[in-house]
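# coords please:
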Amino acid sequence: MESWLMDSRHIAIFANSLRLGGAERVALNLANGFANTGHNVDLVLVSEQGELLSEVDESVSVVDLGAERVLRSLAPLRGYLSTHRPDVVISIGAHVNLVSVWGRLTTMASPTLLLTEHSIMKRMPDERKASLMKVLARVFYPLSDCVVAVSQGVLDELRSEVGYRGNAEVVYNPIVSEQLLRDAEEPLEHPWFDSKTPVVLGAGRLAPEKDFPTLIRAFDRLTEKRDARLVITGAGPERDTLEQLVKSRGLEESVEFAGFVDNVYKYMSNADVFVLSSLNEGFGMVIAEALACGTPVVSTDCPSGPAEILADGKYGSLVPVGDADQLSTAIDNMLANPTPEVVTRERAAAFSVESVIENYERVIEEL
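Coordinates of the predicted model:
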């Protein structure tokens, strides 16, 4: 598929690595998406490693800067920019953004530079790091041509908390790919998903910001009304604490921690409802992924992506953060009256790789 919005460009996508993660998946989908629309694409990595490398399209050139850390990639990035002279550089994530700005400042190359911002800085767990990142962003982000925020909430915070006053656009993450849809169709061999008892699914890093305790407490209340099971995929430091919470409530027979799974989409497509219980999100990619799998969604109305993705409740239920009672009620209601699959997939189309690539092309053409 060729682009009809702009002529072919030499585009560099600059990211840390291709380990499994949200930002890494975004880098992969952008690289493949631009390549599939006829652009000459380099996927420039601080370190060429990660499970997603196998999914890079054969038409994309992977450039390994061979650095151990992001900040140590400045010298090899300068070499890359001077030698390859891309027309456009799109950097993925705060630390990579800074190195991208410094790289362009210190070479004769002058590519159009887009910085993508994915997170809410004031909610970083390390307050000193958050304060430093705000200062650095305030000084260096305006030296780019445009900052692309993945949600309106992230852009609002850049304006209000960081004080960024430069050029900026909101472009959602490229999430729905042909690979995701193929993965969602893979068979899932799990007895819970073959029974008539509904399955509630949670997915994400088992960390405080995901607030899985509220999901478990909500599920406990749900089991007082109906038979159900809860599956949580993902790994992280909170697993032992969460398992103790499940045990203390006598839910061992109806809650499973599946750990890391290499294909979460087949879980999503077979679940009766997907639940996001987070305290905060930069975007909330898993919500869009679940919608693409045709799965009804219940989410906390946390900053700063779920309300945008679900259009203030049009495409799924939103409940207050940390409210187990309301979360339980919303899950129960969604199981009784699920959002039609045609509706969830309709909304997911806004986050397709093709749609997002078109939006990036518009931004680039307007610079």
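# switch to C-alpha atoms for all contacts and neighbour counts from now on
Fine.
# Tell me which stretches of this structure form strands.
10-15, 40-45, 61-64, 88-92, 112-117, 146-149, 168-170, 199-203, 229-233, 255-259, 273-276, 297-300, 317-319 (DSSP state E).
# Would you format the ones you listed as JSON lines with distance to residue 186 and mean neighbour count included?
Compiled in JSON lines, the strands of the chain are given as follows (distance: least, Cα to Cα, whole Å; neighbours: other Cα atoms under 10 Å):
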{"stretch": "strand 10-15", "distance to residue 186": "29", "mean neighbour count": "24"}
{"stretch": "strand 40-45", "distance to residue 186": "28", "mean neighbour count": "24"}
{"stretch": "strand 61-64", "distance to residue 186": "28", "mean neighbour count": "18"}
{"stretch": "strand 88-92", "distance to residue 186": "30", "mean neighbour count": "24"}
{"stretch": "strand 112-117", "distance to residue 186": "32", "mean neighbour count": "23"}
{"stretch": "strand 146-149", "distance to residue 186": "33", "mean neighbour count": "24"}
{"stretch": "strand 168-170", "distance to residue 186": "33", "mean neighbour count": "19"}
{"stretch": "strand 199-203", "distance to residue 186": "17", "mean neighbour count": "24"}
{"stretch": "strand 229-233", "distance to residue 186": "17", "mean neighbour count": "21"}
{"stretch": "strand 255-259", "distance to residue 186": "17", "mean neighbour count": "17"}
{"stretch": "strand 273-276", "distance to residue 186": "18", "mean neighbour count": "26"}
{"stretch": "strand 297-300", "distance to residue 186": "21", "mean neighbour count": "26"}
{"stretch": "strand 317-319", "distance to residue 186": "27", "mean neighbour count": "23"}
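# Could you also give me the structure for this second sequence? I'd like to compare it with the first:
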Amino acid sequence: MIPVSDAAGAAPRPPRTLMVADALFRTGATRVVLSLLERWGPGCAQLAVLQAPEGASLLAPGPHVLVLHLAGAGQRMRASAVPSLVRLVRLARRHEVVLATSEIGPGVVLAWLAARLARRPFVVSVHADLEDALSEWVPAPARPLLRLVHRRADAAVCIDAGVVAPVLANGLPPQRLHVVRNGVDLAAVRAAAAAPALLPSPHQDDDGDAAGRRVPVVVATGRLAPQKGYDLLLRAHADVVRRVPHRLRVLNDGPERAALLALAEQLGVVESVSFEGAVDSPLPEVARADLFCLPSRHEGLPLALIEAVALGVPCLASESSAGVREVLDGGRSGELVPVGDVPALAAALEAHLRDPAPLAAKAAAGLRHVEQFDVGVMAEGWARALSSATTAGRTSGTRGPGGG
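Have a look, this model is predicted:
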């Protein structure tokens, strides 16, 4: 049976953990890592970051989070890979376990090599369907190597049961797999949402249409990438906005920005859509929105959706993962539509804009349901999973500190 971590017993401390990330991209995976470091406090873990890409939207760690940048800003991975690996091996020997903070990217391979050279257990974090992530983000020639690393990991920690099957199908033994659900600091989320909004209104007449009526606002916060399905949302918006005026605000950045701007122009919705770029604190904007939308093609357990439910905001999401279904309680805490179905997305959007009461009632019900997605439970689960992997690694012959 796959162990699923919970909050039973005393709060555990993790083994000394070296976390390895490609970059501090503005993603849910990065937010999970930073939350764990803040929750565990100094001395438990260190984060090594391989790159700081120029022009990329990155998250800033908190003042008490220990981060070591292994390459200079804008330095290419081809030039920094070998020196970074050497430093990672030295760092790994000072820790008990090495954790790759994502299921894809060069950081997975370098973390695995460093762990093996330092004779430390290697753990990989899985935030999304492995096959979907490989297909979307990894060039075909590199996929066999990543699949090999996943098979040979001492443990994998999946952020939801819905992303387990591809990891097992890839060949990882079931006894090496742990499930630790994502969580957020619900009190901090609600406090941050109560702060004044940092963004101006998307248009000068944001408070009303030509007849003086308030125009509803739909907000989305996912990274601008194919996975997140913004092209689908734009097409649904274009269909509905001609019958029911509303505005769409996109509070993030990413590689698809130029293509999405071009699509908005092609669809004739430039005046009703605003791409705000990366926003340091999107929660006040989410809290005052009439609808939060997550139109993704595939997901894990999205933190942004948890936050929107925690704020009591009506939510509309594609049924893109078991994690999405869990957060929306199978449709009892928000509206679910089929993945990739623009007509269904448009119909649900229009239904809410015409009569917000049904989805508002679901949002009210979600306030109790979301309490189970707590950052404390997540941090304890991760500590147990890493401790288990460290113990298993020692038993199987991987040396602990001082043995490398």
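# possible to save the strands of structure 1 as JSON lines with distance to residue 156 of structure 1?
Formatted as JSON lines, those follow (distance: least, Cα to Cα, whole Å):
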{"stretch": "strand 10-15", "distance to residue 156 of structure 1": "24"}
{"stretch": "strand 40-45", "distance to residue 156 of structure 1": "29"}
{"stretch": "strand 61-64", "distance to residue 156 of structure 1": "34"}
{"stretch": "strand 88-92", "distance to residue 156 of structure 1": "19"}
{"stretch": "strand 112-117", "distance to residue 156 of structure 1": "11"}
{"stretch": "strand 146-149", "distance to residue 156 of structure 1": "9"}
{"stretch": "strand 168-170", "distance to residue 156 of structure 1": "10"}
{"stretch": "strand 199-203", "distance to residue 156 of structure 1": "27"}
{"stretch": "strand 229-233", "distance to residue 156 of structure 1": "31"}
{"stretch": "strand 255-259", "distance to residue 156 of structure 1": "34"}
{"stretch": "strand 273-276", "distance to residue 156 of structure 1": "22"}
{"stretch": "strand 297-300", "distance to residue 156 of structure 1": "19"}
{"stretch": "strand 317-319", "distance to residue 156 of structure 1": "20"}
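# Nearest approach to residue 138 of structure 1 belongs to which of the ones you listed?
Smallest distance to residue 138 of structure 1 across the strands of structure 1 (Cα to Cα): 11.7 Å, for strand 146-149.
# according to the alignment, that closest one goes to what range in structure 2?
Aligning strand 146-149 of structure 1 against structure 2 (TM-score structural alignment) gives residues 155-158.
# So what touches the matching stretch?
122-127, 150, 164, 176-181, 382, 385, 389 (Cα atoms under 8 Å, 6 or more residues apart in numbering).
# Stretch 120-131 of structure 1 too?
The contact list for stretch 120-131 of structure 1 (Cα under 8 Å, 6+ apart) reads 133-134, 154, 157, 161, 280-282.
# Of these, which belong to helices?
Of the contacts of stretch 120-131 of structure 1, the ones assigned to helices by DSSP state H are 133-134, 154, 157.
# out of those, who's nearest residue 231 of structure 1?
Taking those together and measuring to residue 231 of structure 1 by Cα to Cα, the closest member is residue 154, at 29.8 Å.
# count of residues packed around the closest residue to that closest one other than its chain neighbours?
Ranked by Cα to Cα, 6 or more residues apart in numbering and with sequence neighbours excluded, the top spatial neighbour of residue 154 of structure 1 is residue 120, at 5.9 Å. Neighbours of residue 120 of structure 1 under the rule other Cα atoms under 10 Å: 21.
# quick revisit: by neighbour count, which of the ones in helices among the contacts of stretch 120-131 of structure 1 wins?
That'd be residue 154 among those, by other Cα under 10 Å, with 24 neighbours.
# Just confirm that one contacts residue 162, I think it does.
No. With contact defined as Cα atoms under 8 Å, residue 154 of structure 1 does not count as touching residue 162 (10.6 Å).
# so which two of the ones in helices among the contacts of stretch 120-131 of structure 1 are the farthest from each other?
Most distant of those, by Cα to Cα, are 133 and 154, 14.3 Å apart.
# How about residue 257 of structure 1, nearest residue that isn't a chain neighbour?
In space, residue 257 of structure 1 is closest to residue 232, 5.0 Å off (Cα to Cα, 6+ apart).
# Show me what the one you found aligns to in structure 2.
Residue 232 of structure 1 maps onto residue 250 in structure 2, by TM-score structural alignment.
# For residue 322 of structure 2, see how far away its match is.
Residue 250 of structure 2 sits 24 Å away from residue 322 of structure 2, going by Cα to Cα, to the nearest Å.
# coming back round to it: closest one of the ones in helices among the contacts of stretch 120-131 of structure 1 to residue 338 of structure 1?
Closest to residue 338 of structure 1, out of all of these and judged by Cα to Cα, is residue 154, at 29.7 Å.
# what's near enough to touch that closest one?
Contacts of residue 154 of structure 1 were listed using Cα under 8 Å, 6+ apart, and they are 117-120, 282, 304.
# do the same with residue 352 of structure 2
Contacts of residue 352 of structure 2 by Cα under 8 Å, 6+ apart are 358-359.
# mind listing what's buried in stretch 243-260 of structure 2?
244-254, 257, 260 (16 or more other Cα atoms under 10 Å).
# Please apply the same query to stretch 29-39 of structure 1.
Of the residues in stretch 29-39 of structure 1, 29-39 count as buried by neighbour count, 16+ other Cα under 10 Å.
# What is the distance between that stretch and the centre of its chain?
Here stretch 29-39 of structure 1 is found 18 Å from its chain centre; the criterion is Cα atoms, centre = their mean, to the nearest Å.
# The match of strand 146-149 of structure 1 vs structure 1, average offset?
By mean Cα distance after the TM-score superposition for structure 1, the fitted stretch 155-158 of structure 2 averages 0.9 Å away from its aligned residues in structure 1.
# And the contacts of stretch 25-42 of structure 2?
Applying Cα under 8 Å, 6+ apart, the contact partners of stretch 25-42 of structure 2 are 13-14, 24, 44-46, 56-59, 61-62, 64-66, 101-102, 127, 182, 184, 223, 302-304, 375-376, 379.
# Just the buried ones from the residues you listed, in ChimeraX syntax?
Typed into ChimeraX, the line below selects the buried ones among the contacts of stretch 25-42 of structure 2, using 16+ other Cα under 10 Å:
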select :13,14,24,44,45,46,56,57,58,59,61,65,66,101,102,127,182,184,223,302,303,304,375,376,379
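# got the end-to-end distance for stretch 206-220 of structure 1?
Using Cα to Cα, one end of stretch 206-220 of structure 1 lies 18 Å from the other.
# whoops, I mixed them up, stretch 270-281 of structure 1
End-to-end distance (Cα to Cα), stretch 270-281 of structure 1: 24 Å.
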